[in-house]
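Engineer: sequence and predicted model, in that order:
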Amino acid sequence: MAVAHVRRRAIAARAVPHISPALITSYAVDPPRSGSGPAPAAWGGPIYPTTVTNLPRKLIEPHNKDADEKLPLIRLHDLRHLHATMLLLAGVPVHVVAARLGHADPAITLRVYAHVIRSAETAAADIFAKALGGDC
């Protein structure tokens, strides 16, 4: 049983999520630029891990310098949670979200995002009650 668990994790770790063609096209037309020089890693070469990790801060800080409404500083990992939360609230099945996150088992996704699923269930119950003519 332990071998099967390790094998499932290895397979899930290799999964590559689908990326929208529109997103790919937008990057091809207007590739993101670092603070100086050409596009990061000349579009295909190796990149340093800190390049990706520091990207949200490099984008948000210049925006906040001149903006009336400041954006909160976020970590790259926060975008992962935002992605999962938005998919779950949009009604994407848990097993699909789990696959996009690389979770070997959807139970992991259910444990981490249980609060999101509970809030969606509450909203669904309110909608159902309203459809029946009840006061919420």
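Structural biologist: Received it, and whenever you're ready, just let me know what you need.
Engineer: please count neighbours and contacts with C-alpha atoms only from this point.
Structural biologist: OK.
Engineer: could I get the contacting residues of the most centrally placed residue in the chain?
Structural biologist: Centroid check for the chain by Cα atoms, centre = their mean gives residue 83 as the closest residue, at 2.5 Å. Neighbour list for residue 83: empty [criterion: Cα atoms under 8 Å, 6 or more residues apart in numbering].
Engineer: got another one to weigh against that:
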Amino acid sequence: MDIPQAHRKRQLADKLKLGKAWKGADKEADGYVFVTGWGEPVHPDTVSSLMASLIKKHNEAEDVEPLPHARLHDPRHVHATTLLLAGVPVHVVAARLGHADPAVALRVYAHVVNEQLAEAATIFADRIDGAA
């Protein structure tokens, strides 16, 4: 059994055990992936502090490459930046991030888009120079 299936199985067992005391969604499709022991969504601050403590615990171990401080939101930015630098269109990245309007992603990741614009100008100039 893979990790997501095992996690879901434990979550459903918790739901069954609590019965009417379960505060989560009734339908599986409406539920959250990570919930408290009584079915409510985990507060983002809880996950943020857990991330910091996991990084600290990792860094205290012997013979490990230390991890830098990271906020919960940082992997989201890495994901978006990586996709944009790989040439994925902004509207696709915005949809993956849950932005209703790609303009939000354009504002947040303008530095990445500007790098792409400069690269496109260089490519164009190289092609023009090669054609001359």
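Structural biologist: Good, I have the coordinates. Predicted, not measured: the structure shown is a model, and the values here were computed from it.
Engineer: and the TM-score between these chains?
Structural biologist: Here the TM-score for the pair of chains, by TM-score structural alignment, normalised by the length of the second structure, is 0.57; 102 aligned residues with a Cα RMSD of 3.2 Å.
Engineer: thinking again about what came up before, name the element the residue nearest to the centre of the first structure belongs to?
Structural biologist: Taking DSSP states H and E as the definition, residue 83 of the first structure sits inside helix 76-89.
Engineer: in the first structure, which helix is the longest?
Structural biologist: helix 114-131 (DSSP state H).
Engineer: quick one, it and helix 76-89 angle?
Structural biologist: Helix 114-131 of the first structure and helix 76-89 are oriented at 30 degrees to each other (axes from the mean of the first three to the mean of the last three Cα atoms, to 10 degrees).
Engineer: so for helix 114-131 of the first structure, what gets flagged as buried?
Structural biologist: Judged by neighbour count (16 or more other Cα atoms under 10 Å), helix 114-131 of the first structure contains these buried residues: 117, 120.
Engineer: mean per-residue distance, that helix versus the second structure.
Structural biologist: Mean deviation of helix 114-131 of the first structure relative to the second structure after superposition (mean Cα distance after the TM-score superposition for the first structure): 3.2 Å.
Engineer: packing partners of that helix?
Structural biologist: helix 76-89 (3 or more Cα pairs under 8 Å, 6 or more residues apart in numbering; DSSP states H and E).
Engineer: and the next element down the chain from the helix it packs on?
Structural biologist: Beyond helix 76-89 of the first structure toward the C-terminal end (DSSP H and E), the next one is helix 94-101.
Engineer: the second structure: matching residues for the helix or strand following that following helix?
Structural biologist: Sequence-wise, the next helix or strand downstream of helix 94-101 of the first structure (DSSP H and E) is helix 106-112. Matched against the second structure by TM-score structural alignment, helix 106-112 of the first structure falls on residues 102-108.
Engineer: can you check stretch 12-20 of the first structure too?
Structural biologist: By TM-score structural alignment, stretch 12-20 of the first structure lines up with nothing in the second structure.
Engineer: which non-adjacent residue is nearest residue 68 of the second structure?
Structural biologist: Spatially, and ignoring its direct neighbours in sequence, residue 68 of the second structure is nearest to residue 55 (7.7 Å; Cα to Cα, 6 or more residues apart in numbering).
Engineer: map the one you found onto the first structure.
Structural biologist: That one, residue 55 of the second structure, aligns with residue 60 by TM-score structural alignment.
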